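Asks: Structure for the following, please:
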Amino acid sequence: MPGTISHPLFLTFPAWNMYMDPWHDARWIGTGRPSRRIGIRKAKHATGSRPAPMLRREFTVAGPVQSATLHICGLGYHDAWLNSRHVGDHVLDPAQTDYESRVFYAVHDVTGFVRGGQNCLGIMLGNGWYNQDRVWGKQGLSYGQPCLKCALHVASTTGTTQVITSDEAWKWAPGPVRENNIYAGEIYDARHEQPGWDAPGFDATGWKRARVVTGPAGKLEPQPLPPMRRIEEMVPKAISSTSDGACIVDFGQNFAGWVKVQLDSQVPAGTRITMRFAETVAADGRLDTGSTGVFATRVEQVDTYIAKGEGTETWEPRFTYHGFRYVEVTGWPGELHPRNIAGVVVHTDLPTAGSFTCSDERLNRLHQMALWTHRSNIHGIPEDCPARERCGWLGDANMVAEFSMWNFQARSFWEKYLDDIETTRARNRGIPANIAPGKRGTRGNANPDWAAAFIMLPWHVYVHHGDPAVLQQHWAGMNDLMAHYRRMAMNGWILQDGFGDWFDPGAPGIVKHTPPSLTSTLWFYRCARVMMDVARVLQCPGLAEKYAGWSERIKAAVIAAYYKPGPSGTGTFGSQTANAMALAFGLVPDGEASSIVTSLVDDIIQHQVHVTTGIMGIRYLFEVLSEQQHGDIALALMRQDTYPGFGDLIARGATTLWECWGEPEHDRVHGPRSLNHPMMGGFDNWFYTSLAGIRPDPARPGFQHFFLAPCAIDGLEWVTCWHDTPKGRIASEWRRTGTALEWTVQVPPGTTATITLPLSKQKQELGPGIHHLVDKPVESLVPCE
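Replies: Reported below is the predicted structural model:
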């Protein structure tokens, strides 16, 4: 036709060539519209109010299909359909990165989707993190408008392959997702649906031609970690009504995801149903959105569905997620029943790698709370909370990484996050920022205690998985960070800056019990010791000697500045956190370990068996107490029912770990605190390393050799625990039988274990297999018949 441009529908070439370059001539395409500086619900400075575009491409396949593979990157998020069938089970794809450094794509096997003859590929694009500057309000957070790059490889039985790529032959139209923002939610108007738009033969009159656009500067890479998925659906525990006619749905559990709604019968077209999300309700039963961060983000989490008026309608969002337990529903036609609404749990789908249960229901509940909290905060990055900031704070990540590795097959997740930290180094003259990835909070160097994650995380990955490649990959940056520490410390070896033991009891953000200079310098010491070990692994003896020397100087400086010898063998670094960290890191004066332990226990007793720890102390306190034969004190702290204690949080309705210990003063001064915050979850290591007694051997990483030494605390009757390692499953199960203890141990093939019996303290070397042991105080090891 006159005035039209002809585009080839596909390329044809021998099938064996298809893997040489999966993208071929694929281009970044989009609507070509400039950014619109009005955000969701008319927010100042924000992008994202335009409808999410739908893009489609019809193509013809000649002959029978042998295989078909789709390579796709749709930013910020994308959903794909082929011949009206949804492609894959990923949601919120791809995972967040700094899009100026790297961009992930997914690969889907769509062999069963493509047929000989006419076909259609349809893509819907959301803003995601790529086009978000609605929250943290400053312009410049957005990387650009939503865009698409894809290549569909279709191999025929004749030995040729067609490649359908993103180019200007595609067409687009605004879709039913009228607005979407990762923080603020989604507005979906079903009246704008176009049935059949993703099928061949659809009348696309009125659709516009896609434009080649400038895509992200980052390198396209295959997504290296598991995708986000719909994990499970939650049934409401209760539905109530407020005086103004709103429905309050309580799912009984704080989690991250969204809700799915179903209209049972036809309602008038244009019926508007609004869902507001929160972690708690006020005393009068109304929704209380304070803890979700409205004071900081200036937005509430709100989804809106506008009905099309055509019988039964089912909907759930696709380009946002929320942190919540409660949902306020307004505009629902008639009575809202549990069958009409379900909670959908959504997070990065990390396979399970461990399990812990014991005879104490408090401990089991705390373990489950920690797991729910962690799962709520893994959406491509380790987040601080799923409702408010959703940022990858380095300090928070450092406190939970080991706990994550015990419970989940999380290697790829943490290696991806380490690469995110590397991208902040590139923006920041070689030093990590406090937050990774993206543009949020990346200006300026990370505080030294938070930056320690960049040294500790590679080490944890190495110890748990045994591959030194992660150390080699980040070795240069780790050395740069140590040099930065040294410059900060000057000649005194003491670091002055730091966030400190964040949210210890009674302190609104600024720590009360432990000087940040002390915790930062303790991390400086710990990092120096780790760098010494890494240098040995990487066969850099000169650097190993250097960092060994640094660690001795830091140790001497800390002892001189902070250690206070006391009467009757009660030396102290001044707080529960300081003493626990010093003992855990091995930074104690010669011969003074028992004095510090005594001071630590005395401090706990003086506080009526309460913690005075924030995120750092809570990570190490319980392990240290158990190692020093005070497991009974650790158990008493876990069982503490009054403030500050875990039981107090449970009594207040907590189903996940909170950002603080529940002080109203925090809420008054800084706004309500998050009720789903993993940074306090480091205590969960104790279940694996102390109660089950499973510990890796850094000298033989990846559990080639490991230690088993359970702490059989009086008051616990049994423990059952397993952990899947690169070598296979380790299991540790013990049970009291009178004065004896029966212990079953599983050692994977190709490994050895050094065990310490919990009552007699006898040691033994075990090889692969399942071993049944009986232990009695001060008696010999007796095989179990």
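Asks: going forward, measure contacts between C-alpha atoms and count neighbours the same way
Replies: Will do.
Asks: For the longest strand seen in the chain, enumerate the helices and strands it packs against.
Replies: In the chain, with assignment by DSSP state E, the single longest strand is strand 247-263. For strand 247-263, the packing partners by 3 or more C-alpha pairs under 8 Å, 6 or more residues apart in numbering; DSSP states H and E come out as strand 238-241, strand 313-315, strand 322-330, strand 341-348, helix 361-376.
Asks: would TSV of the ones you listed with mean neighbour count be doable?
Replies: Output for the helices and strands packed on strand 247-263, formatted as TSV (neighbours: other C-alpha atoms under 10 Å):
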stretch	mean neighbour count
strand 238-241	14
strand 313-315	15
strand 322-330	25
strand 341-348	23
helix 361-376	21
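Asks: quick revisit: what's the following helix or strand after the longest strand of the chain?
Replies: Per DSSP states H and E, the first helix or strand lying C-terminal to strand 247-263 is strand 272-278.
Asks: Please tell me how far L766 sits from V463.
Replies: L766 sits 20 Å away from V463, taking C-alpha to C-alpha, to the nearest Å as the criterion.
Asks: Correction: the previous question concerned L220.
Replies: 30 Å.
Asks: same thing with I431?
Replies: 24 Å.
Asks: and those two? which has more neighbours close in?
Replies: With neighbours defined as other C-alpha atoms under 10 Å, I431 and V463 compare such that I431 has more, 25 against 19.
Asks: Let's compare: structure for the following, please.
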Amino acid sequence: MAGPNKDQTDVLICADDQPLTYEPAFTFHGFRYARLTASAPFRLADVQAVVIASDPPETSQLRTSDPPIDRLHQNVVWSQRGNFLSVPTDCPQRERAGWTGDFQIFAPAASNNVDVRNFAERWPANVRAEQHDEGAAPTVVPVIPSMESPTSLRAAAGWSDAIALVPWALWERYADRRVLQDNDEAMCRWVACQWRQATSSVPDRLGDDLDEARRARHLTMWNTGPQFGDWLAPSGVAQGLDPITMVLPTLHSEMVAAMFHVRSTWTVAQVARVLGRESDAERPAARAAVIREAFARRDGQVALTVEVPAGVTALIEVGSLARTVGTGRHELLAGLQGAG
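Replies: Reported below is the predicted structural model:
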């Protein structure tokens, strides 16, 4: 296993030939293999691993004429099971943290596989509880104190947007207005936070050499500040860049942040309409249109050396990122947010 926090090992030595049950306390371990060594012959059938997970009811299955596709889908379902334990996590074997960007991307797909209502509808309540006073939503929920530091991102595009996009995904799947009613205020606070940040500055690389029209466009897009960008984009790995460091986010975070800004703003407008508050929808709807126009005329907003944003530009139409552009080699070069 590559990456930090990978050396997590439990070693259990059996004292005799009596049955033994071992369950770690206050933790769990996701793993692919367990190593067994013995001084005498034993039957592999005598060893049993126990799967623990939240257990929402299955609502669909996929079977095709292509076994690799079936296996891929089964892997997705198992990955979902491994990361649905009380809260949605990023991975079951290492950090096991509730990274909000991961669930923001996966919530629509998760609801295709199982009925996630009971599991997923209480998670935004955790996000609301951790939301900062100015409206920023944390990138990890529940917040893990040991992961907090002065350099931690207080909010990030695609991660903090979970407070708007996860409830909206649940509404699209289950048509239950309560999830929108419960989270409407938190959504509006987050989008207002984005608006304030957007209007406070333009990217440093542009300097002061901007005419009034260009500056006005950049002051609508929320394209400044530290971001995760399109995290773990394989295109950067292909170029020899380290996917764990913040090199990749600095290459395309301007685009990703602006895209999520328009999507969350548009979502807030739609929520107001669903809840019968048409007048409250007018301002964010108009704002979303302004952001889209500014992005379309971004005239050299960012110099790109990775292929990801060519695909994630689909988000500016307030759709999904599923139309990620390939390379002619049948490769998907998008990262976490682009591949969603």
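Asks: how about the helices of the stretch 501-650 of the first structure, start to end?
Replies: 516-537, 541-562, 576-585, 593-606, 615-627, 631-638, 646-651 (DSSP state H, counting those that start in this stretch).
Asks: The last one: which residues count as buried?
Replies: The one in question is helix 646-651 of the first structure. F646, G647, D648, L649, I650 (16 or more other C-alpha atoms under 10 Å).
Asks: and if you look at stretch 123-137 of the second structure?
Replies: W123, P124, A125, V127, R128, E130, Q131, G135, A136, A137.
Asks: Likewise for stretch 735-747 of the first structure?
Replies: R735, R736, L741, E742, W743, T744, V745, Q746, V747.
Asks: in the second structure, what residues pair with it?
Replies: For stretch 735-747 of the first structure, there is no aligned range in the second structure, judged by TM-score structural alignment.
Asks: same thing with stretch 668-681 of the first structure?
Replies: Counting by TM-score structural alignment, stretch 668-681 of the first structure sits on no residues of the second structure.
Asks: same check, this time on stretch 534-551 of the first structure
Replies: The alignment of stretch 534-551 of the first structure onto the second structure (TM-score structural alignment) spans residues 271-288.
Asks: and the spatially closest residue to R276 of the first structure that is not a sequence neighbour, what is it in contact with?
Replies: Distances taken as C-alpha to C-alpha, 6 or more residues apart in numbering put V302 closest to R276 of the first structure, at 4.5 Å, once the chain neighbours are dropped. V302 of the first structure makes contacts with A184, G185, E186, T274, M275, R276, F277, as judged by C-alpha atoms under 8 Å, 6 or more residues apart in numbering.
Asks: rerun at 7 Å
Replies: A184, G185, E186, M275, R276, F277 (C-alpha atoms under 7 Å, 6 or more residues apart in numbering).
Asks: Any chance of these in TSV with neighbour count and distance to D603 of the first structure as columns?
Replies: Shown next, in TSV, are these (neighbours: other C-alpha atoms under 10 Å; distance: C-alpha to C-alpha, whole Å):
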residue	neighbour count	distance to D603 of the first structure
A184	26	45
G185	25	47
E186	27	50
M275	24	47
R276	22	44
F277	27	41
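Asks: now, the most widely separated pair of the residues you listed?
Replies: In these, two members sit farther apart than any others by C-alpha to C-alpha. They are E186 and F277, at 12.2 Å.
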